[in-house]
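**Q** Sharing a sequence plus its predicted fold:
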Amino acid sequence: MSGILYHFSLVLTGIAVALLLPVAVAASYGETVALVDFGLTAALTSVVSVSAAIALTGRERRLVHKNGYILLIMVWALVPAIAAIPVVLITGLAPIDAYFETVSGLTTTGATVFKTLDPLPRAVIFWRAELQWIGGFLTLLSIVLILAPAGVGGLPGRQIRLLETSERTDISRATQIVLDTATAYGAATFICFVGLFVIGAPAFDAFCLTFSTVSTGGFMPRDGDLSVYGLPALEVWLAIFMVIGATSILWHRMVLQRRFQLLREHRESYVLIAGIVVLGVLTAAVLFQAAGSASVLSPLSALREGLVTAASMVSTTGYETRTGGLALLPLPLVLMVIFIGGSAFSTAGGIKAYRFGAMATQSARELTRLLYPHGIRPAKFGSQPYDMQLMKAIWSHFVVTVMVLGIITLVVAGEAIDYENALLATAATFSNIGPVYESQWQTGVRHWQLFEEFGVVAKLALCLTMIAGRLEMLALLGAVNGLIWLRR
């Protein structure tokens, strides 16, 4: 348990440092109340984290897989509670609403209980965006340090060493991976911000959009959609980084290191990009048809908006190029795309394209077996060896996910919420793409409740769903089993 608490204290230290940025924003905009509340929260968090680290000096710090699961659930469940403190103090939100907002931010879901952002202090808007950036980084660390090495849900972990770029022996392998991941994540953030600033986005908006895009989060710094900026180049630039966020960080490293053999075998990212292109063309056709004529929306503009929307859906970011753009698409198609999500080693949500591809491969093998019972079939899909142990893990993850989401849907619907609402809200929060629920799906529905209208039980259930989407469902169950074991 001491190892769990020690590493959690390190996370709290990082949160305390992160709280200083909203303090700086509040100071620059003359928001005195926000400055004091964020400053006090940062100070209290620092005291707690430093005290815990001192108290645990000399104790065991190593984490086994079971303890790693418990650490993850503590981070995803408790850090938002700390992050919600200044939100409650500044905005006057109910604690459950503030917690929902910060869970949504940290899990990069982008669902919000705010009807409008106009009255909010800039420091709060910045904090929402920064939480998403932190959550994206924590997502990558969770995958490469805990989930993939443990093979949770069939995650492939044998190529994680690609993330190591140095041969230093004075630091641990885990520390080296953290530093290398932080460097890559920070570089992407810097390049994205510079591009947005050069294109013409205001500095504050550029920061917030960068944090939301690199993490595939979806929070906007102002009301409306991307069209409020009137900058087509901005949409294209964001689409590029949404694609980067949706594809595997291992693939990014293969490209930079010119590992051509591995690049040929790593099919997931290529299939994902091809899927974005196909979906983008289909979306462009739908948008062009809805516009009615080329004078309203030119074919080139429709193609641009279609590709941006497709990248937004596959990366589970949730940006829209026009209000209600996602609602123009067939709901089953949207549900399927967001449920699959992006690559296994990415900040995107969903069950991951890797698992979907594995299940499709096995299904094809079983169909072929019916025709050719004694045929010889390949034992790999892409660069990943195919074996029944792997497929058992993937199918177990899929079945448990579907069962849990079905239960959550019924719980949400039990709060006097229409079933259509409950189904899409559950799918959107699990896939960490909250804005898709808030698109204009109201047509033909009796009453389309927004997140702020949900009851306490429904909001708590959706918070659990957002955390489950980030933890991988089986890791959440492993954490629960670990907590039970600790109480014995």
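**A** On my side now, so go ahead.

**Q** Only C-alpha atoms from now on, for both contacts and neighbour counts.
**A** Will do.

**Q** Quick one: name whatever helix or strand follows the helix or strand harbouring F137.
**A** Using DSSP states H and E, F137 sits within helix 122-142. Following helix 122-142 in sequence order, the next helix or strand is helix 173-199 (DSSP H and E).

**Q** Run the angle between that next one and helix 122-142 for me.
**A** Inter-element angle recorded for helix 173-199 and helix 122-142: 140 degrees (by axes from the mean of the first three to the mean of the last three Cα atoms, to 10 degrees).

**Q** just how off-centre is helix 173-199 within its chain?
**A** 16 Å (Cα atoms, centre = their mean, to the nearest Å).

**Q** could you point out which element follows that helix?
**A** Next helix or strand after helix 173-199 toward the C-terminus (DSSP H and E): helix 203-214.

**Q** Give the next helix or strand downstream of that next one.
**A** Using DSSP H and E, the helix or strand that directly follows helix 203-214 along the chain is helix 232-246.

**Q** Okay, one more to line up with it:
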Amino acid sequence: MSAVIRHLAFLLIGLCVLMVFPAFMALADGEHSAAAAFFTPALLTAGLAGGILVALRDLTPPLSRVGSLFLVILTWPCLALVAALPLAGISALTYPSSLFESLSALTTTGMSLIADLDAQPSALLFWRALLQWYGGALTLVMMVLLLAPMAVGGLPHRRISLVGRSRARFGGRIFQQVRIILTAYGSMTLACIVWLIASGVNPADAVFLALSTLSTGGMTPRDGPLEDYIPIAGQFGLILFMIVGATSILWQGMILRRDTYQLRRHRESYAVIAAAIAVGLVLAELYHLAAGRGLANFPAALLEGLFAGASLISTTGFHVREESFSVLPLAVLFLCALVGGGAMSTAGGLKMFRIGVLLRQAERELSKSLFPHGVKTTRAGGHVWIDNDVRGIYAMVLASVLVLAFTATGLALAGLPFAPATAAALAAFSNIGPLYGAGPVAADPWPALSSLPAHGLWFLGFAMVAGRIEVLALFGILNIAYWRNR
């Protein structure tokens, strides 16, 4: 357990470093009390984490498999407990509500209890955006270095290195992969900021939106739809970078290394792009029909459709207009959100590769019913999937259904009607919080999340973390047989 505590201390120090940026922003705005709300917890937490690192510097064994699962699970609530302190200090939110807000940002879910964004300090908005970005970075690192090597939920665990051939030792290769992930993630974030500013977006809004886009977090810096303050060129940029956030960072590494062999074998990221385009074209036609079938209306409908398609598949949840998602039935919205983007990305959902493997496995079972003595493998995404991996995917889907049912039941007991409870549970689990309330307009508006009692928010928080950690990591730690044999 000391290895887990040591790694958590490192992550807390990283969080404290990030607190410095909104603190200086608050000072620049003349909000000295807001700056103190960041500096104080940053200094105290950094001192505590630093003391832990000093105390454990000679006592820490390597991180075990069980320790890795504990680290993946504990990271999000531990970071949220500290990240909520500045939010509670500079907003009208209570600490429990601030905890929910910070957990939503860190897990890149994007659910928010803040009603009037335009009246909030810029430091608060910057902090939410930074939390999303930090959560996205942690998601990529944990996926590549912890979850995929353990094949959690059938995650691809072969050929997951980002460094290609290297003579470096194991520890050196780990450091290389972390450096490559953070460099690529940071570079794409910077590119998004430059694109948005060049397209005419306010620099502060550009920074906040870029941090939210690459992390697929979905929190916006202003109230109202994006069309109010993002020009057409900026919307094109957001489409591009939402797709970047939804595709595998391994695939992006293949492109940078010009690894044509692996690029030909890779399938999932191409499927993510195709799904975003397909959903976007369907939405564009629906928007075109709603606006009248004149040719003058089609370019705007096409842009909005592609934007909404990329937003849904990437589980970002941005919308150009308030009604962008209302043209689709709830079942279709739920399906898109549940499938989600690619593995090794910041997107939520079950992930596209799992759907592909399940479809191929279904085809295999049908073939066996016709040719019971035939030999047929499950081939998907350019790879042959062994039975253990397929069983892992089945377990992941079953665990996801159980978490969704548990969360929806808890929300119903907290006072939400069936449809809103189901939508909120799925939005939290798939880490696409803005989807809640974005479906077809009902006769009775859905209750605001801020009206939920505290235990209702806890159910949502549980679903957010479960979705972010590929859920089976949680069930693995809860394995009774392991604890009985310790």
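**A** Structure's in. What do you need? Small disclaimer: the values here were computed from a predicted structure and weren't measured.

**Q** where does the TM-score land?
**A** Remark: TM-score between the superposed chains equals 0.96 [TM-score structural alignment, normalised by the length of the second structure]; 486 aligned residues with a Cα RMSD of 1.9 Å.

**Q** coming back round to it: packing partners of the helix holding F137 of the first structure?
**A** With contacts taken as 3 or more Cα pairs under 8 Å, 6 or more residues apart in numbering; DSSP states H and E, helix 122-142 of the first structure sits against helix 20-28, helix 95-106, helix 173-199, helix 203-214.

**Q** again, only this time at 7 Å
**A** Counting contacts by 3 or more Cα pairs under 7 Å, 6 or more residues apart in numbering; DSSP states H and E, helix 122-142 of the first structure packs against helix 20-28, helix 95-106, helix 203-214.

**Q** in the superposition, what's the average offset of it relative to the second structure?
**A** Following superposition, helix 122-142 of the first structure is found to deviate from the second structure by 0.4 Å on average (mean Cα distance after the TM-score superposition for the first structure).

**Q** Over to stretch 77-89 of the first structure?
**A** After superposition onto the second structure, stretch 77-89 of the first structure sits on average 0.8 Å from its aligned residues (mean Cα distance after the TM-score superposition for the first structure).

**Q** Identify the residues contacting that stretch?
**A** Here stretch 77-89 of the first structure makes contact (Cα atoms under 7 Å, 6 or more residues apart in numbering) with 37-38, 41, 94-95, 98-99, 102-103, 106, 124.

**Q** now do 6 Å
**A** 37-38, 98-99, 102-103 (Cα atoms under 6 Å, 6 or more residues apart in numbering).

**Q** again with stretch 4-19 of the second structure
**A** For stretch 4-19 of the second structure, contacts defined as Cα under 6 Å, 6+ apart pick out 38, 42, 46, 49, 67, 71.

**Q** Among those, which ones are in helices?
**A** Residues of these located in helices (DSSP state H): 38, 42, 46, 49, 67, 71.

**Q** right, and the pair among these with maximum separation?
**A** Farthest apart among those by Cα to Cα are F38 and G67. That separation is 30.7 Å.

**Q** For E268 of the first structure, find the nearest of the helices and strands packed on helix 122-142 of the first structure.
**A** Nearest of those to E268 of the first structure, taken as Cα to Cα: helix 203-214 at 19.5 Å.

**Q** Please find the angle between the direction vectors of that closest one and helix 232-246.
**A** Using the same axes, to 10 degrees, helix 203-214 of the first structure lies at 40 degrees relative to helix 232-246.

**Q** hang on, the earlier thing: of the ones in helices among the contacts of stretch 4-19 of the second structure - the most surrounded one?
**A** The most crowded member of these, judged by other Cα atoms under 10 Å, is F38 (28 neighbours).
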